[in-house]
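K.L.:
Next comes the sequence, and after it the predicted model I'd like to discuss.
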Amino acid sequence: MDILGWTTSIGHLALLLTAAFIAGALNAVAGGGSFLTLPALVFTGVPPVVANATGTVALLPGYMAGAWGFREDMQPPPGLSMRAVVVLSLIGGSAGAALLLFTPDATFRKVVPWLLLAATALFAFGPQLRQWAGKAGHGTPSALKAGAGMLAVAAYGGYFNGGLGILLLALFGLLGQTQLNAMNGMKNLVSALLTAIAVAIYAAGGIVLWPQALVMMVAATLGGYGGARVARQLPAPVLRWGIVATGLVMAGLFFLKG
């Protein structure tokens, strides 16, 4: 089968479409969709770094659709204005994407599972950490600390999209945001912003396979919107522990892959 000059089999096409659809839905709910798109692309013969960039491009419309699906609930976390969130997302995403272009594959693979594991732990114990911080007299984080945290996570997202949702949810929880639908709305908005600027840098660096990316975009968009609307109906405890389970599974799989 030839699609936009890209020759592929029906099986490979079905794999990429399925992975993109599920990844779009997963990103709208908990993050981690890149763990599906990356191995799917690699399985079809795409080099890992190019697969990471191409899969990120494919998920951009899904992030946008997911943010629209949570539009009624969206609000910035304590310590940050909406304008600050937008600016920091774009700056961090740019820095991370630029760093990816110069990072060896071996380093790239080693650091990801540790970041996923740490983010999942932060999200799981976020309420207890906030309670402890309040008793210790720290209160709401300052704008400087909140901004530094947002910038660091945005840079990670531009560097490697896998687990970005887990990291963002962990950050929002530590900043004092407690309403999960609001957290998910901001997660998708930040993901869309930093991914958009990262995609521009990936494209300038010539590491995007556009035929695969465009085909997967359609499935990811449908999955992103559908996942967001379903997540709004889930009880908060179910959604929270589903996110934790997703993070643990992703981290374990990355460790197994070395």
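P.N.:
That came through, no problem.

K.L.:
all contacts plus neighbour counts: C-alpha atoms, from now on.
P.N.:
Noted.

K.L.:
List the buried residues of the longest helix along the chain.
P.N.:
Under DSSP state H, the helix in the chain containing the largest number of residues is helix 180-204. Buried residues in helix 180-204, counted by 16 or more other C-alpha atoms under 10 Å: 180-199, 201-202.

K.L.:
Against which helices or strands is the helix or strand following that helix packed?
P.N.:
For helix 180-204, the following helix or strand on the C-terminal side (DSSP states H and E) is helix 210-231. With contacts defined as 3 or more C-alpha pairs under 8 Å, 6 or more residues apart in numbering; DSSP states H and E, helix 210-231 has these neighbours: helix 10-29, helix 48-69.

K.L.:
Most tightly packed of those?
P.N.:
Mean neighbour counts were compared across these using mean count of other C-alpha atoms under 10 Å; the top stretch is helix 48-69, at a mean of 27.

K.L.:
For Trp68, which residues are in contact?
P.N.:
185, 225 (C-alpha atoms under 8 Å, 6 or more residues apart in numbering).

K.L.:
Same check on Gly226?
P.N.:
25, 66, 69.

K.L.:
Next one: it from Thr140, what distance?
P.N.:
34 Å (C-alpha to C-alpha, to the nearest Å).

K.L.:
before we move on, what about Leu117?
P.N.:
25 Å.

K.L.:
Show me what the longest helix of the chain is packed against.
P.N.:
The elements that helix 180-204 packs onto, with contact taken as 3+ C-alpha pairs under 8 Å, 6+ apart, are helix 10-29, helix 48-69, helix 82-100, helix 143-159, helix 164-174.

K.L.:
Put this next to the first one:
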Amino acid sequence: MDWLLIALAGLLGGMLNAVAGGGSFITLFALVFVGVPPLMANATGTAALLPGYLASAWRFRKEIKYPANLNLKTLCLITIVGGCLGAAILLSTSEQVFAYLVPWLILLATLAFIAGPWLLKKRLANASLTRVSTVKPQTAMIALCIVCIYGGYFNGGLGIILLATFGLLGQTQLHGMNGLKNLLSALLTTIAVVIYAWGGLIDTQHLLLLAFMAIIGGYLGATLAYRIPHTLLRGLIILIGLLMTIGFFIREA
């Protein structure tokens, strides 16, 4: 039963990460449910979803566009720096502190996803019609670096927060945002996983099955994203985020 749950979590996690984010909520919950400590569950789920990020990024490769006049080289540098800092902070965090923070981090990611479109509409309503993007590159770099530090520390909800950030930076095309989100997530996750492995936080017992199913889920999710209404996708991610928040709050009570 445990292996079936892990396989299903990998498949669904890869699919959700491909279309909007939030897959780490499911892998984290499944690993904790089968007895993996939260700190190790976070690191293992992050490692397992890496192949799914790569598969879905490849599927969306033709849609990718960069925000705030930033280029790919700059975005990769920001991702590397932020990912290293976040992963290093995780290694110095105790199991008890991390377990306490998990539901709050999931709630933060879900609220960011809910608020993202509303904040974007409000900003665009106040902007000039001839200047859709009013965010300076320096501001975008700082915002993305903070998000990448978060992602290096806690992969749960990373895709959701990246999508919300891209929206606030002026992007509106969801498939293009998904492609960039998966590309940066793959780079960020690679860096974080190397540091996690060095710190002994990867649970190899469940890693391979999760990763294999995440690859399948990542490609299937990217394909289905072209056929599923965006409002339905958003509603599904918000529902999962809220349910996972409630579940972890109950667990820590």
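P.N.:
Ah, there it is. Note that the structure is a prediction, hence the values are computed from the model and not measured.

K.L.:
Just give the TM-score of the two.
P.N.:
Here the TM-score for the pair of chains, by TM-score structural alignment, normalised by the length of the second structure, is 0.88; 248 aligned residues with a C-alpha RMSD of 2.1 Å.

K.L.:
quick one on the thing from earlier: in TSV, list the helices and strands packed on helix 210-231 of the first structure along with distance to Thr37 of the first structure.
P.N.:
Output for those, formatted as TSV (distance: least, C-alpha to C-alpha, whole Å):
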stretch	distance to Thr37 of the first structure
helix 10-29	6
helix 48-69	5
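
K.L.:
circling back to that earlier point, the longest helix of the first structure vs the second structure, average distance?
P.N.:
Once fitted to the second structure, helix 180-204 of the first structure is off its aligned match by 0.8 Å on average (mean C-alpha distance after the TM-score superposition for the first structure).

K.L.:
which residues does the residue nearest the centre of the first structure contact?
P.N.:
For the first structure, Leu164 is the residue whose C-alpha lies nearest the centre (C-alpha atoms, centre = their mean; 3.2 Å). Residues counted as contacts of Leu164 of the first structure (C-alpha under 8 Å, 6+ apart) are 31-32, 153, 156-157, 191.

K.L.:
Tabulate those residues (a markdown table), appending distance to Ala51 of the first structure.
P.N.:
A markdown table is the format used below for these (distance: C-alpha to C-alpha, whole Å):
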| residue | distance to Ala51 of the first structure |
| --- | --- |
| Gly31 | 18 |
| Gly32 | 15 |
| Val153 | 21 |
| Tyr156 | 17 |
| Gly157 | 15 |
| Ser191 | 18 |
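
K.L.:
still on that earlier bit, select, out of the helices and strands packed on helix 210-231 of the first structure, the one closest to Pro211 of the first structure.
P.N.:
Pro211 of the first structure lies closest to helix 48-69 among these, at 9.4 Å (C-alpha to C-alpha).

K.L.:
okay, and that closest one goes to which residues in the second structure?
P.N.:
Aligned using TM-score structural alignment, helix 48-69 of the first structure spans residues 38-59 in the second structure.

K.L.:
One more: stretch 236-244 of the first structure?
P.N.:
Under the criterion TM-score structural alignment, stretch 236-244 of the first structure matches residues 230-238.

K.L.:
what's the mean deviation for the matching stretch versus the first structure?
P.N.:
With mean C-alpha distance after the TM-score superposition for the first structure, stretch 230-238 of the second structure averages 3.2 Å from its match.

K.L.:
Quick check: buried residues in the helix or strand encompassing Leu239 of the first structure?
P.N.:
In the assignment (DSSP H and E), Leu239 of the first structure maps to helix 236-256. Buried residues in helix 236-256 of the first structure, counting neighbours by 16+ other C-alpha under 10 Å, are found at 239-240, 243-244, 246-248, 250-251, 254-255.

K.L.:
check which helix or strand covers Gly21 of the second structure.
P.N.:
In the assignment (DSSP H and E), Gly21 of the second structure maps to no helix and no strand.

K.L.:
residues contacting the equivalent of it over in the first structure?
P.N.:
Matched to the first structure by TM-score structural alignment, Gly21 of the second structure sits across from Gly31. If you count contacts by C-alpha under 8 Å, 6+ apart, Gly31 of the first structure has them with 162-166.

K.L.:
before we move on, back to that, of the helices and strands packed on helix 180-204 of the first structure, which is nearest Ala219 of the first structure?
P.N.:
The closest of those to Ala219 of the first structure is helix 10-29. By C-alpha to C-alpha, the value is 4.5 Å.

K.L.:
How about the helix or strand following the closest one, which residues are buried there?
P.N.:
Helices and strands here follow DSSP H and E; after helix 10-29 of the first structure, the next one along the chain is helix 34-43. Under the neighbour-count criterion of 16+ other C-alpha under 10 Å, helix 34-43 of the first structure has 34-41 buried.
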